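**Student:** Take a look and give me a structure for this.
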Amino acid sequence: MSENKENFIGFSLLADQLQRKTVKKGFEFTLMVVGESGLGKSTLVNSLFLTDLYSNRKLPPVSERLTKTTDIEKTKLEIEENGVKLRLTIVDTPGFGDGLEGADAWQACLKYVNDQLGLYFQSENSVNRKNMTDSRVHCCLYFLSPYGHGLRPLDIEFLKRLQYKVNLVPVIAKADSLTKTELAAKKKRIMAEIAEHGIELYQFPDTDSDEDEDFKAENERLKSGIPFAVVGANTTLQVGNKTVRGRQYPWGIVDIEDTNHSDFMHLKRFLIQTHMQDLKDVTHDVHYENFRIACLQELKAAGIEQPADITKSTERLDETYEDPEKILLLQQKDEEIRRMQEMLNSMQQKISKS
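**Tutor:** Next up is the predicted model:
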């Protein structure tokens, strides 16, 4: 006789507890979009998250853009779907590659990524870690121009500089300007140049033999689709009895959600449905861990030894305030943390300049 699920008690229900706790807390995700003006970055982001993040933006005239440096713009958005909350941060980079001297356009992006890793490191080593926020960049969509034959020197330099700092995912913008044959050739050329220059893109996770077959097939399909060839559109069009989001041309309509027209749905599925958590895990376990080790080595070289567990050693219990020796110890630890943070700030400046 099978036991009623409501009366079942077992450790397999731990997954339900974790799900309830995670849903209640919500999710945080930071997406950086990088590419020169005119490639449709804003339109694509609005298409992905069905919003209008840039309604108040005003583009500067061409005369100003020739001398403009790369800016960093953050937009925060809270999305809720079926009771699940996502706190999304979009980091845009207006001015990237627009100036006549665009060779160093990557510097502002690298500094921002390093700064966020540094802030997380400081928060992790502070006395109070209860309300830590994760502002690290979990994914960077790098927009490639559909024109030309392959990667430009700026593209190669950017990808090389940030490859070990953030999950890089290249996308070919305005893919509807290319035929299927041209698009296939361009994808092949881009991936060949990426391999030639030894550039590390986001590594899709390996699937286990006991994984769901549909997930394994989807993972392989998305992996083979890099770089994603995308088309963005915020307008809806009527095609027969069907309403689609797309672009109207004299020769017909491009439906951005039709995988025969664009990789838009593959990108959306990758970011939201299948790989968002893995992007966060790789950020923490690989990119942040490398950064943290480098910081600890710098601190050790400077003669500042980090305690095995700073938070535990500086935990302020009620009885602590009754013991003068413990108060002195806390003050010493606080001073040590302050020195560590000063060293970290100095190191971040060196990293950004290198």
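
**Student:** okay, CA-based contacts and neighbour counts for the rest of this
**Tutor:** Noted.

**Student:** in which helix or strand would I find the nearest residue to Met132 once chain neighbours are set aside?
**Tutor:** Using Cα to Cα, 6 or more residues apart in numbering and skipping the chain neighbours, the partner closest in space to Met132 is Ser123 (6.4 Å). Secondary structure assigned from DSSP states H and E places Ser123 in helix 106-124.

**Student:** Here is a second sequence; please produce its structure as well for comparison:
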Amino acid sequence: MEERVEEEGGIMGQEQKDEDKNDEQPASMTTQNSMTEKQENCLKVCPVVEEKGKEKGMKEGEMKKEMELEIEFDGELGQSFSGQQVSFIRGADLVGYVGIEAVLDQMRRKTMKAGFEFNIMVVGQSGLGKSTLVNTLFKSKVSRKSCMPDYAEEISKTVKLHSVSHVIEEKGVKMKLTVIDTPGFGDQINNENCWEPIVKYVNEQYEKYLREELHVNRKTRIPDTRVHCCIYFLPATGHRLRPIDVEFMKRLGKIVSIVPVIAKADTLTIEERLEFKERIRQDLLGNGIQVYPQKEYDEDLEEHIINNRIRESIPFAVVGTDKEHQVNGNTVLGRKTKWGIIEVENVAHCEFANLRDLLIRSNLQDLKEVTHNIHYETYRVRRLNESNMNFSEMGLSTRPLENGTADKCESESQL
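**Tutor:** Prediction:
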């Protein structure tokens, strides 16, 4: 027993010496060996993956790719867990059912119970079918023009913004939809600075959300009135972007997600439509205009491939209508002409279905995340930096304003 204790003591002493030697190594050595240690840890942690790959006869290239994914995944978790060693356990490696995937059902139930907000702005000159398209998107009368019985069609002398909110429920999921209309935009002879009221409105919603966040006693759920998407309507001229289009999208593209569409695309032939879309894409690129989805916001390769297909379709050539017609025994939404019926949801006729999928069925949550994580975050950082600069000039504390009250800051400076 004594000999065994002495051996263990000798081993522990040797380990302690080794640790002391490692501590004496310079920081540069640690930095150089960090990636090697990371790969070794991943190889130690994932022997099961390697054995399964050999059993299934996986190719060497596939094994290498899988190990790179493991290293990348381990690196991401390493940042979150402050350098702790984290293992990656696949579902096939579990002894039995744990129930982790049930969290998706929990999230679904909470979302269905609480609902969510989606705020969409439509911008374009009068007569381009903005109200009709929004009604077609949500298959209900949600536009201001449709839901107001005393609405009178008149050209506004200035740009005015009007918002109408609805609660739409489908299969138990509730969504508070707010449609912001911009009557008067682009309808005057002199349209100089006609985008300023729209920029002001977007920033006001960011400011409102920021003030709610900075309250000492914040609400459990802050009402979200920020604009998540702006649909910009281009007239089907078949030429290029107009100066007002370029100036508007240049300014708004920096603070909100813009999706350009060609309104009433049925007035163009297929060849004219393709040429017009290509000219618009060239103008967007040449003027440095950012439209959704931006390449720099793609999170991974799969999302980059999907978004590339969307970017190739922009601007969407759309047709809107709320009229139903019978085509081969089926009821379809479409516009009836002397030559036939233009089916709105038929991708061979127009790209309305692609636009609907982007806005609602595939990228709605991403539009909200881009608004919160990119556009709002940019505004928040700028405003807080401005507040800190103002406090520094006044000789007050550089802490950001919590409740928007000057008395509190003055009392803090006296203390």
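
**Student:** can you tell me how far the residue nearest to Met132 of the first structure sits from Leu344 of the first structure?
**Tutor:** As defined by Cα to Cα, to the nearest Å, Ser123 of the first structure lies at a distance of 12 Å from Leu344 of the first structure.

**Student:** same deal with Asn46 of the first structure?
**Tutor:** Using Cα to Cα, Asn46 of the first structure is found at 36 Å from Leu344 of the first structure.

**Student:** who has more neighbours, the two?
**Tutor:** In this view Asn46 of the first structure and Leu344 are compared by other Cα atoms under 10 Å, and Leu344 has more residues nearby, 20 against 16.

**Student:** Quick check: which element contains the more buried one?
**Tutor:** Here Leu344 of the first structure sits within helix 324-353, counting by DSSP H and E.

**Student:** who's in contact with the residue lying closest to Val159 of the second structure once chain neighbours are set aside?
**Tutor:** Counting by Cα to Cα, 6+ apart, Gly184 is the residue found nearest to Val159 of the second structure once chain neighbours are left out, at 4.5 Å. Contact partners of Gly184 of the second structure, counting by Cα atoms under 8 Å, 6 or more residues apart in numbering, are Gln125, Ser126, Ile155, Ser156, Lys157, Thr158, Val159, Lys160.

**Student:** Which of those are retained in the first structure?
**Tutor:** By both residues aligned by TM-score structural alignment, their matches' Cα atoms under 8 Å, those still in contact after alignment to the first structure are Gln125, Ser126, Ile155, Lys157, Thr158, Val159, Lys160.

**Student:** What is the equivalent residue in the first structure for the fifth one?
**Tutor:** Taking TM-score structural alignment as the criterion, the aligned counterpart of Thr158 of the second structure in the first structure is Thr69.

**Student:** what about the residue mapped onto Val137 of the first structure from the second structure, which SS state?
**Tutor:** Alignment note (TM-score structural alignment): Val137 of the first structure maps to Val227 of the second structure. Of the three states, Val227 of the second structure takes coil according to DSSP: H, G, I helix; E, B strand; the rest coil.

**Student:** picking up where we left off before, close enough to count as contact, the residue nearest to Met132 of the first structure and Asp134?
**Tutor:** No: in this structure, Ser123 of the first structure is not within contact of Asp134 by Cα atoms under 8 Å, at 9.4 Å.

**Student:** Near the equivalent of Lys200 of the second structure over in the first structure, how many other residues are there?
**Tutor:** Residue pairing (TM-score structural alignment): Lys200 of the second structure is matched to Lys111 of the first structure. Using other Cα under 10 Å, Lys111 of the first structure has 16 neighbouring residues.

**Student:** Give the closest residue to Lys111 of the first structure in space, chain neighbours not counted.
**Tutor:** In space, Lys111 of the first structure is closest to Ser352, 5.2 Å off (Cα to Cα, 6+ apart).

**Student:** Kindly report the same for Ile253 of the first structure.
**Tutor:** Spatial nearest neighbour of Ile253 of the first structure, chain neighbours left out: Arg247 (5.6 Å); criterion: Cα to Cα, 6+ apart.

**Student:** got a list of what the one you found touches?
**Tutor:** Neighbouring residues of Arg247 of the first structure by Cα under 8 Å, 6+ apart: Ala233, Thr235, Leu237, Ile253, Val254, Asp255, Ile256.

**Student:** Pull the residues that contact the helix holding Ser123 of the first structure.
**Tutor:** Applying Cα under 8 Å, 6+ apart, the contact partners of helix 106-124 of the first structure are 70-72, 93, 96, 129, 132-137, 157-158, 161-162, 165-166, 288, 291-292, 341, 344-345, 348, 351-352.

**Student:** Would you mind checking the residues you listed for buried ones?
**Tutor:** Among these, those buried by neighbour count (16 or more other Cα atoms under 10 Å) are 70, 93, 96, 134-137, 157-158, 161-162, 165-166, 288, 291-292, 341, 344-345, 348, 352.

**Student:** any idea what the residue nearest to Ile253 of the first structure aligns with in the second structure?
**Tutor:** Using TM-score structural alignment, Arg247 of the first structure lines up with Arg335 in the second structure.

**Student:** what about the helix or strand harbouring that match, how far off from the first structure?
**Tutor:** For Arg335 of the second structure, the host element (DSSP H and E) is strand 330-337. Superposed on the first structure, strand 330-337 of the second structure shows a mean distance of 0.6 Å to its aligned residues (mean Cα distance after the TM-score superposition for the first structure).

**Student:** Just give me the mean distance for the helix or strand following that strand relative to the first structure.
**Tutor:** Per DSSP H and E, the first helix or strand lying C-terminal to strand 330-337 of the second structure is strand 340-343. Strand 340-343 of the second structure differs from its equivalent in the first structure by a mean of 0.5 Å after superposition (mean Cα distance after the TM-score superposition for the first structure).
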